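1. How does the following fold in three dimensions:
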Amino acid sequence: MGRDTLIKIREQEMLVIASQNSQRLVSRTVGTGNDLVLLHGWGMNSGAFSSFIPFLSSHFRVTTIDLPGFGENATVLPARYDLASLTAMIAAHLPAHAIIAGWSLGGLVAQSLALEETELRGVVTLASSPKFVAGPGWPGIDPALLDEFKSQLKDDYQKTIDRFLAIQAMGSDSARHDIKRIRQQITDYPAPAEAALHGGLGILGDADMRERIGRIQRPSLRIYGRRDTLVPSSGIDRICELHPQSDTVVLPHASHAPFMSHPQQTANIILNFAASLDQKTLA
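-> As a prediction, this is how the structure comes out:
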């Protein structure tokens, strides 16, 4: 392949990325203070944070951005639905010097942004991992379970979402209440695009950031639930070894949605993290 051909291919790739970034994503902002951006998980939308935001909005200017293909951005899709595309599209809409907090799949995007965006004040992951699928010596989601979700999506996406919600809340003392409330909150938003549902599962199945997270220079906080079955607590020590610079907090009675089952406690942890960033800035 000649040099001119390579240049043309690269130019076409740059045009695709520029086109993706120019697609305007819908976001919502409430509150006052330093900027905090919340990114939701697979199959969800920003409605998942509706009951959590009041615990934050008196301290932060909270912005929620639906991931491409979900919620109010259901019609905004990249040409290729992968982690790099989501990262580029979200990056184009971030407030300057924000803390980015990502839940589950949103946590993968947050970690990717932390590697790319030097202006971020900090990064928080909520029940997230650099690699979600189990493998040799790595606890995680059974690959067969993701295959089941992919198969079920073809027949009944709502049933698939309901099952995923049930798994996320499993182990929480308030599981039934959490499932009911989060279902109500996300139904206030448009249904997700089929391409985003399939693409998101593909990211959860394929993404492996284990060799990269140690290079994250932004201050980092990782929040886990001890009873989480999707990001098992048995893998937390492994993540700490890969990213020793990050702070880690494990909520003993939470599962995969700690901000739903323990909103005040989760908010306080994020507030303390933000306060530590302010102290470093003053120093």
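2. CA only for contacts and neighbour counts going forward, please
-> Noted.
3. The residue nearest the centre of the chain and Ala127: what is the separation?
-> Taking Cα atoms, centre = their mean, the centroid of the chain lies closest to Gly106, which sits 1.0 Å from it. From Gly106 across to Ala127, the span is 10 Å (Cα to Cα, to the nearest Å).
4. residue contacts, Ser233?
-> Ser233 makes contacts with Tyr224, Gly225, Arg226, Arg227, as judged by Cα atoms under 8 Å, 6 or more residues apart in numbering.
5. Could you also give me the structure for this next sequence, so I can compare it with the first?
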Amino acid sequence: MVENNTNVRLESLSQGSGKELVFIHGWGMNSAVFTEFLPYFENQFRITRICLPGFGTNANTLPSEYTLEQLADAVAPALPDDAVVVGWSLGGLVAQQLALHHSERVAGLVTLASTPYFVADKCWPGIAPEVLAMFRQQLARDYDKTLDRFLAIQAMGSATAKQDVKTIRQQVKTLPNPSVEALEAGLQLLQSVDLRADIGRISQPTLRLYGRLDSLVPTSGIDRIHELQPSADTVVMPHAAHAPFISHPTQTADIISNFVHNLARIDKRCS
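-> Next up, the predicted model:
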């Protein structure tokens, strides 16, 4: 039975010690997708993984309305103090919302293969609206096949695409399947959420990490995003697609670690 309420309390999993680093997964996934990636941060940070409402360990808990605002409101109480929030794909939208509207909880922001707006239009590169519409139609018939197709698109272009899909699939399946309501609402968020007018107000140090081969967040839109948030650091990984932490975990971890360590050095100089 799915519990719908406004006071959502999410389960989270933490490990390690040091600077707080929080990971938020993408659509159709759960926090287990980071299982093989997190050891790259061993002995450096305290890591917290959070499953979004309706996914993984929180599959049976949903907010009364599945909006970006309510997702961020649900995640915020689970954030440790002074945390750097890392959001992948849809999780990047949540992370940006947290930085904007729960700024006191967020010391730094990292987006992995994410954007303030996922849908392509005349002046903005992104996912074709008919692709998202197709996924919504397929989802009603078969979640597993829809997820497989979505994973295939995410890995497209990566030299290790087949292995990337297999790894993600195996990790995600270690936790409960998501609720249908969360899957449908999550796709709706990918179609409708537009933070382009807002990200210029993000005050926290920000790292935006992209894969050059990503078909969901095309590199042709990176300059546009940078224009909207010029203070953000931008890194494009030349051989990665939509899941750089799966295909290139060492390189991705090094980029994130350097960003967080630089924040820590700035904090010490300012204290």
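6. Report the TM-score for the pair.
-> Once the chains are laid over each other, their TM-score by TM-score structural alignment, normalised by the length of structure 2 reads 0.96; 265 aligned residues with a Cα RMSD of 1.1 Å.
7. Who are the contact partners of Ala95 of structure 2?
-> Contacts of Ala95 of structure 2 by Cα under 8 Å, 6+ apart are Ile24, Ala72, Val85, Val86, Gly87, Leu109, Val110, Thr111.
8. In structure 1, what sits opposite it in the alignment?
-> Here Ala95 of structure 2 is matched to Ala110 in structure 1, going by TM-score structural alignment.
9. just Ser257 of structure 2 next, same as before
-> By TM-score structural alignment, Ser257 of structure 2 lines up with Leu271.
10. Tell me the buried residues in the helix or strand hosting its match?
-> In the assignment (DSSP states H and E), Leu271 of structure 1 maps to helix 263-282. By 16 or more other Cα atoms under 10 Å, the buried positions in helix 263-282 of structure 1 come out as Pro263, Gln264, Thr266, Ala267, Ile270, Leu271, Phe273, Ala274, Leu277.
11. now swap in stretch 48-64 of structure 1 and tell me
-> 48-49, 52-57, 59-64.
12. hang on, the earlier thing: mind listing which of the contacts of Ser233 of structure 1 are in strands?
-> Tyr224, Gly225 (DSSP state E).
13. out of the contacts of Ser233 of structure 1, which one sits closest to Thr248 of structure 1?
-> Of all the contacts of Ser233 of structure 1, Tyr224 has the smallest distance to Thr248 of structure 1: 7.8 Å, by Cα to Cα.
14. Tell me the counterpart of that closest one in structure 2.
-> Counting by TM-score structural alignment, the partner of Tyr224 of structure 1 is Tyr210.
15. what's the answer for Arg181 of structure 1, then?
-> Match for Arg181 of structure 1 (TM-score structural alignment): Thr167.
16. Is its match in a helix, a strand, or coil?
-> Local secondary structure at Thr167 of structure 2 is given as helix here, using DSSP: H, G, I helix; E, B strand; the rest coil.
17. show me what contacts it?
-> Applying Cα under 8 Å, 6+ apart, the residues contacting Thr167 of structure 2 are Ile246.
18. do the same with Gly157 of structure 2
-> Leu213, Asp214, Ala240, Ala241.
19. Can you find the partner of it in structure 1?
-> Aligned partner of Gly157 of structure 2 by TM-score structural alignment: Gly171.
20. what stretch of structure 2 does the host helix or strand of Asp147 of structure 1 fall on?
-> Using DSSP H and E, the element containing Asp147 of structure 1 is helix 143-153. The alignment of helix 143-153 of structure 1 onto structure 2 (TM-score structural alignment) spans residues 129-139.
21. Does Phe37 of structure 2 touch Ile246 like I think?
-> Yes: counting by Cα atoms under 8 Å, Ile246 is a contact partner of Phe37 of structure 2 at 7.1 Å.
22. Perfect, I'm done here.
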